[in-house]
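Colleague: Quick check, what structure comes out for this input:
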Amino acid sequence: MSPRPPPAQRPIGQATRGTTGTNRLRRNDRYLAGLPALRRTGDPLVVDLGFGASAVTALELWTRLARVRPDVEVIGVEIDPERVARAREQLVAVRDGTTSFAPEARVAFEVGGFEVPLPDGRRPILVRAMNVLRQYEEEQVTDAWALTSTRLQAAGTLVEGTCDEIGRVCSWIDVDEAGKPMRLTISLRLADLELPSIVAERLPKALIHRNVPGERVHAVLSALDTAWARAAPLGVFSPQQRWIAAVEALRASGVPVLGGRSRWRLGELSLPWAAVAPG
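Modeller: You can find the predicted model right below:
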């Protein structure tokens, strides 16, 4: 991938399967709403990159972000022109007030890929790319990060990751404006959770093939499984109490867990990239 394609060049990337589901990305939406950069920027523009076969994820993203930043704008970007046309048709229904979404939702849709072409050369503070790179080769990941990150505002973030079909098992990587990964977050539905390492099946492409002995991410997930098992007695109070105890034990063992209980009780766990980076 070239660092910055000429305007006339075709969108960079390949069409994904386009699987889209209502509320599938709710955990990621909630995480994005909590990022300080969104609250601080003078231009709260957010891109839903590779939004899929329906407008729903971009509309849900705007709905949730608008609760913390009422002037937020969301632009859905897709490489498939037919998906963009379909999303624009769905947006007409939103404007007509015949859907559950607010008619005034500040949402638009554009054709594009990792180069993130936006009207008037605007730059987003956040780019969300969920379930996009999963279908690429591992060696293509850093180029995609590097290219997309060139489109960010100063202090902007690319959030790239994967989730299951109903949004109960999720993980993503925060990438900075220089294209460098900063941290990994996993987000799990705690009710009926057997082992946290179920997230191994839904790790971002940069890590999904690294869950093997000798790799950092494997060591972290193994330690988290052990901590979760040892915290089982607290499950009688709530799965949240059990999770918090497991995460505290993980941190006490030397794993550099980020954040605090307000995020942990949501089933989230964030780690600096160095703690999980491929060896």
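
Colleague: Please make it C-alpha for all contacts and neighbour counts, starting now.
Modeller: OK.

Colleague: check contacts around residue 135.
Modeller: Under the criterion of CA atoms under 8 Å, 6 or more residues apart in numbering, the contact list for residue 135 reads residue 16.

Colleague: In contact with the residue lying farthest from the centre of the chain: list those residues for me.
Modeller: Within the chain, the residue lying farthest from the chain centre (CA atoms, centre = their mean) is residue 233, at 32.0 Å. Listed by CA under 8 Å, 6+ apart, the contact set of residue 233 reads residue 242.

Colleague: Would you map the strands across the protein?
Modeller: Under the criterion DSSP state E, the chain carries strands at the ranges 45-49, 73-78, 107-111, 126-130, 157-163, 169-175, 181-188, 268-272.

Colleague: export these to a markdown table and tack on distance to residue 209 and mean neighbour count?
Modeller: A markdown table is the format used below for the strands of the chain (distance: least, CA to CA, whole Å; neighbours: other CA atoms under 10 Å):
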| stretch | distance to residue 209 | mean neighbour count |
| --- | --- | --- |
| strand 45-49 | 23 | 26 |
| strand 73-78 | 26 | 26 |
| strand 107-111 | 31 | 21 |
| strand 126-130 | 18 | 26 |
| strand 157-163 | 14 | 27 |
| strand 169-175 | 14 | 26 |
| strand 181-188 | 15 | 22 |
| strand 268-272 | 18 | 21 |
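
Colleague: what's the closest of the ones you listed to residue 223?
Modeller: Nearest of these to residue 223, taken as CA to CA: strand 268-272 at 13.1 Å.

Colleague: now what about the closest one, what contacts it?
Modeller: 182-188, 247, 256-259, 263.

Colleague: Second chain to compare with the first, below:
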Amino acid sequence: MASSPLGRPTRGTTGTNRLRRNDRWIAASRAFLRASDPLVIDLGYGASGVTAFELATRLQRVRADAEVRGLEIDPARVASADAQLAEVRAGRTPFSPDLRVSFARGGFEVPLADGRRPAVIRAMNVLRQYDEADVAGAWGTMTSRLDPGGLLIEGTCDEIGRIASWIDVDAAGTPLRLTISLRLAGLEHPSVVAERLPKALIHRNVPGERVHAFLADLDREWDRAAALSTFGATQRFLAAVTALRDQGWPVEGGRTRWRLGELTLPWAAVAPRG
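Modeller: A predicted model of the protein is given here:
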């Protein structure tokens, strides 16, 4: 256990199902599915351990041997999560008493015993309070703790989990791709995600930057597909993403992911200039 965890305490805000979109992404990731030790870190889980419980529940549906470790800098938050875990173990919650979850004090250094290296580190809503210049260093510290085939997933979402985005970073500290994930029902424009871009991109949504061009083009195609709203927001989004790809944007995945309101691009397509 780290005596002086690296990083700053987050605001601690969390909530039931806030990170469900990100949970789904981790459960489908190659880093998790192919890991010899499917240990996933929920870094900076906040004032409640609920996101760790939900993550473990969803991962264990895919791999029964999945394990989640929640890490927080604030010892009071660790104590609170441990008290919640005791309730889970006693069978007094909706979660399985046998859920493979634990909590500990830690930060970017990701302290683990016995030389273990996680398959995935999830750091959602952790870097919002930092400067953009701090991002690369934080990524480097976290990814140095990963299994060689592991993945850091770092990003941001709104308070109820309807708008989210994250960056996949490999064990060498190299950003691989950006994903945006939106609840399509009631969506006015996809560019609403600009308010919830990861720290590496949130200040880059200005003319001349790639991510700005991407969001502008996505909004334009969303508007052009407005007539399809009669058939539902999902059909409208599918048309917008298809048009975006036809214009040359290197959109990854296919309709199965797009129907969920998810759109992924290689990092090079949105990386900051200069």
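
Colleague: which one of the contacts of strand 268-272 of the first structure sits closest to residue 138 of the first structure?
Modeller: The nearest member of the contacts of strand 268-272 of the first structure to residue 138 of the first structure, counting by CA to CA, is residue 184 at 16.3 Å.

Colleague: That closest one matches what in the second structure?
Modeller: Taking TM-score structural alignment for the superposition, residue 184 of the first structure sits opposite residue 178 in the second structure.

Colleague: Could you double-check that its match lies in contact with residue 271?
Modeller: No - in this structure residue 178 of the second structure lies outside contact range of residue 271 using CA atoms under 8 Å: 9.1 Å.

Colleague: tell me the contacts of the counterpart of residue 111 of the first structure in the second structure?
Modeller: By TM-score structural alignment, residue 111 of the first structure lines up with residue 105 in the second structure. Residue 105 of the second structure sits next to 1, 2, 5, 71, 72, 73, 74, 75, 78 when contact means CA under 8 Å, 6+ apart.

Colleague: what are the ranges of the helices in the stretch 101-250 of the first structure?
Modeller: 141-149, 205-208, 216-230, 239-252 (DSSP state H, counting those that start in this stretch).

Colleague: can I get the ones you listed in JSON lines with distance to residue 23 of the first structure and mean neighbour count?
Modeller: Formatted as JSON lines, the helices of the stretch 101-250 of the first structure follow (distance: least, CA to CA, whole Å; neighbours: other CA under 10 Å):
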{"stretch": "helix 141-149", "distance to residue 23 of the first structure": "25", "mean neighbour count": "21"}
{"stretch": "helix 205-208", "distance to residue 23 of the first structure": "22", "mean neighbour count": "20"}
{"stretch": "helix 216-230", "distance to residue 23 of the first structure": "26", "mean neighbour count": "19"}
{"stretch": "helix 239-252", "distance to residue 23 of the first structure": "21", "mean neighbour count": "20"}
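
Colleague: Out of those helices, which gets nearest to residue 198 of the first structure?
Modeller: Nearest to residue 198 of the first structure, of all the helices of the stretch 101-250 of the first structure, is helix 216-230, at 9.1 Å by CA to CA.

Colleague: Could you tell me where that closest one falls in the second structure?
Modeller: With TM-score structural alignment applied, helix 216-230 of the first structure matches the range 210-224 in the second structure.

Colleague: which residues are in contact with that stretch?
Modeller: The contact list for stretch 210-224 of the second structure, computed with CA under 8 Å, 6+ apart, reads 189-191, 194, 201, 204-207, 236-237, 239-241, 243-244, 269-273.

Colleague: what's the counterpart of residue 48 of the second structure in the first structure in contact with, if anything?
Modeller: Counting by TM-score structural alignment, residue 48 of the second structure corresponds to residue 54 in the first structure. With contacts defined as CA under 8 Å, 6+ apart, the neighbours of residue 54 of the first structure are 20, 83, 86, 87.

Colleague: Filter the residues you listed down to the ones in helices?
Modeller: Among the contacts of residue 54 of the first structure, the members falling in helices (DSSP state H) are 83, 86, 87.

Colleague: Any of those residues buried? List them.
Modeller: For those, a burial check counting by 16 or more other CA atoms under 10 Å picks out 83, 87.

Colleague: Nearest to residue 162 of the first structure among the ones in helices among the contacts of residue 54 of the first structure?
Modeller: Distances from residue 162 of the first structure to those, taken by CA to CA, are shortest for residue 83, at 20.1 Å.
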